[in-house]
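# With the input below, show me the fold.
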Amino acid sequence: MPPSTPDDTPVAFQDPQYREAVIDLLAAIAYGEISAFERLAEDAKLAPSLEDKVAIASMASAELGHVASLRARLAELGADPFAAMAPFRRPIDKFHEHTAPADWYEGLIKAYVGDGMANDFYREIAAYLDPDTRDLIVASLEDTGHSEFVVGRVRAAIAADPRLGGRLALWGRRLMGEALTQAQRVAADRDALTALLAGGIDRPGLDLAALGRMFARITERHAERMAELGLDS
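All right, here's what the predicted structure looks like:
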């Protein structure tokens, strides 16, 4: 637990700007989980088999299951969870509009690569937060346990039709571009998040060089995921 003041409010949250940034971050993650649930549930309709349908539905259920703890924490901070999520609906929905999968395999790539990049971004920011908030965010971004399913399905499909690999590699690069654009927009459009990343007298922060290194790490992890799928990044 972070140190507390006599009224049991953690010291970090005595800074209104920090509190606002944490609310923004938790709300963005929560709405991202809700949106991922909706998208995966829709993708389940494209599943070629009942086994695949159940696997994707399970992934969707896991995404929605993460929302409860985020909502509870937002309420503890005195925020209306749904009002807090509202500013993030447009950018996140836009991302999904621009990256609607054309088929089952594009949906799998998006579930694995697109969500992975978003989660990497939020984990990077979480490193600058108080321990309780950091732990909550990391827990809410845990792998739903279905990575092996996605990797297995995509690798098998490419082995059966090598031409599929080229198309999916292009799709993965498009997802990377859209995800990075969304992440930068979310950070830049919210003053409290920008201030959080910049740090303060009593908190570490990121200068332009550090921001560049952060996005370089995210890009490297994207390349690793693509390699796991048997695709070029």
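# CA atoms for contacts and neighbours, from now on please.
OK.
# Quick check: which helices or strands does whatever helix or strand R213 lives in pack against?
Under the criterion of DSSP states H and E, R213 resides in helix 208-228. The helices and strands touching helix 208-228, judged by 3 or more C-alpha pairs under 8 Å, 6 or more residues apart in numbering; DSSP states H and E, are helix 115-126, helix 163-189.
# Contacts only, for G172.
Listed by C-alpha atoms under 8 Å, 6 or more residues apart in numbering, the contact set of G172 reads 109-110, 113-114, 226, 233.
# Could you dump these into TSV with distance to A216 added?
As requested, the contacts of G172 are arranged in TSV below (distance: C-alpha to C-alpha, whole Å):
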residue	distance to A216
I109	21
K110	20
V113	16
G114	16
M226	15
S233	14
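# Out of those, which two sit at the greatest distance?
Largest separation among these by C-alpha to C-alpha: K110 and S233, giving 13.8 Å.
# Looking at those two, which is more packed in?
More crowded of K110 and S233, by other C-alpha atoms under 10 Å: K110, with 24 against 18.
# can you tell me how far that one sits from V150?
10 Å (C-alpha to C-alpha, to the nearest Å).
# same question, E228
E228 is 10 Å from V150, by C-alpha to C-alpha.
# Those two: who's more crowded?
More neighbours surround V150 than the other of E228 and V150, with 19 against 15 (other C-alpha under 10 Å).
# One more sequence to fold, the one below, so I can look at both together:
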Amino acid sequence: MTTGSSVEPGVIDLLGFLACAELDAFFRLADDAAAAPTLRAKGRLAALAAAEQEHYQEIRSRLADLGVDPEEAMAPFVDVLDRWRTRTRPQSWTERLVKVYVADGIAGDFYAKVAAFADDETRALVEGVLSEAGRADFVAAAVREALEEDPKAAGRLALWARRLVGEALSQAQEVAVDRPALAALLARGTGQGAGDGTDPSGVGDLAAVSRMFASLTEGHTGRLRAMGLTE
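Just a heads-up that it's a prediction; the model follows:
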């Protein structure tokens, strides 16, 4: 990987993963906007897509400032996000909405974890992304409106939301296994693992990362409630 800085590999992996995820979210939300049944929904989802594109450009610029080729940093994460997209293909408009809300929520929780232990400049970048976390509240309202028209859909959508969380955690853990430098960085941030590369097996790092990813489910019940769903 082309780099002109001494930044640690885990930070580069982290930024590459985030950049790839933001670009993926842009395309996903653009597709959702095109499929939206009303002009209002089209406009709001298009605005979300535009925000994701801005975030992608900011993270890409950060990588370039570090002397890293952004596309090289992103490349290791393309396949895992493609698999996430394939495994979580929505079958209805309401499933699209739930996916937007749940995926954005998990991403926001993950960014918050990152912000706790990233370097100052990266932390400021992540906090800037998180400052727009309330922008998708209208999605939860749209799900509640859909449930008023079809209350029987609540159980199916709750199961769909649970599946989304499970798939997201599975894919994130797969990334941690494939990218030991990222696993070490995340483990150090949890304060529960070695996170310093001294464990050649990486088992301690992965155990700590698994606990960190499991903690991301803590906000799931609240997100279900916001959409009018229950466990």
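# returning to that earlier point: between the contacts of G172 of structure 1, which sits nearest A179 of structure 1?
G114 (6.7 Å).
# Please enumerate the helices of structure 2.
With DSSP state H as the criterion, structure 2 has helices at 9-35, 39-65, 70-74, 78-87, 93-115, 120-130, 137-149, 153-178, 180-190, 203-215, 220-226.
# tell me the most buried of the ones you listed?
helix 180-190 (a mean of 25; mean count of other C-alpha atoms under 10 Å).
# which strands and helices sit next to that helix?
Using 3+ C-alpha pairs under 8 Å, 6+ apart: helix 180-190 of structure 2 touches helix 9-35, helix 93-115, helix 153-178, helix 203-215.
# would you list those in TSV and tack on distance to L45 of structure 2?
Below are those laid out as TSV (distance: least, C-alpha to C-alpha, whole Å):
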stretch	distance to L45 of structure 2
helix 9-35	5
helix 93-115	9
helix 153-178	19
helix 203-215	27
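# For A50 of structure 2, find the nearest of these.
Closest of those to A50 of structure 2 is helix 9-35, at 6.9 Å (criterion: C-alpha to C-alpha).
# Relative to its centre, which residue of structure 2 is most distant?
For structure 2, the largest distance from the centre (C-alpha atoms, centre = their mean) belongs to E149, which lies 30.0 Å off.
# That one -> structure 1?
Matched to structure 1 by TM-score structural alignment, E149 of structure 2 sits across from A160.
# do the same with A158 of structure 2
Looks like A158 of structure 2 aligns to A169 there (TM-score structural alignment).
# Stretch 163-175 of structure 1: how far from the chain's middle?
With C-alpha atoms, centre = their mean, to the nearest Å as the basis, stretch 163-175 of structure 1 stands 21 Å off its chain's centre.
# Where in structure 2 does stretch 125-140 of structure 1 fall?
So stretch 125-140 of structure 1 sits over residues 114-129 in structure 2, by TM-score structural alignment.
# Can you tell me what I92 of structure 1 aligns to in structure 2?
In structure 2, I92 of structure 1 lands on L81 (TM-score structural alignment).
# so what's that match up against?
By C-alpha under 8 Å, 6+ apart, the residues touching L81 of structure 2 are 21, 24, 171.
# so which of those residues persist in structure 1?
Contacts conserved in structure 1 for those, using both residues aligned by TM-score structural alignment, their matches' C-alpha atoms under 8 Å: 21, 24, 171.
# what's the spacing between the first one and S5 of structure 2?
Distance, A21 of structure 2 to S5 of structure 2, using C-alpha to C-alpha: 23 Å.
# With distance to V22 of structure 1 as extra columns, can I get the helices and strands packed on helix 208-228 of structure 1 in CSV?
Output for those, formatted as CSV (distance: least, C-alpha to C-alpha, whole Å):
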stretch, distance to V22 of structure 1
helix 115-126, 9
helix 163-189, 12
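# thinking L197 of structure 1 is in contact with G205, fair?
Yes. With contact defined as C-alpha atoms under 8 Å, L197 of structure 1 reaches G205; the gap is 5.3 Å.
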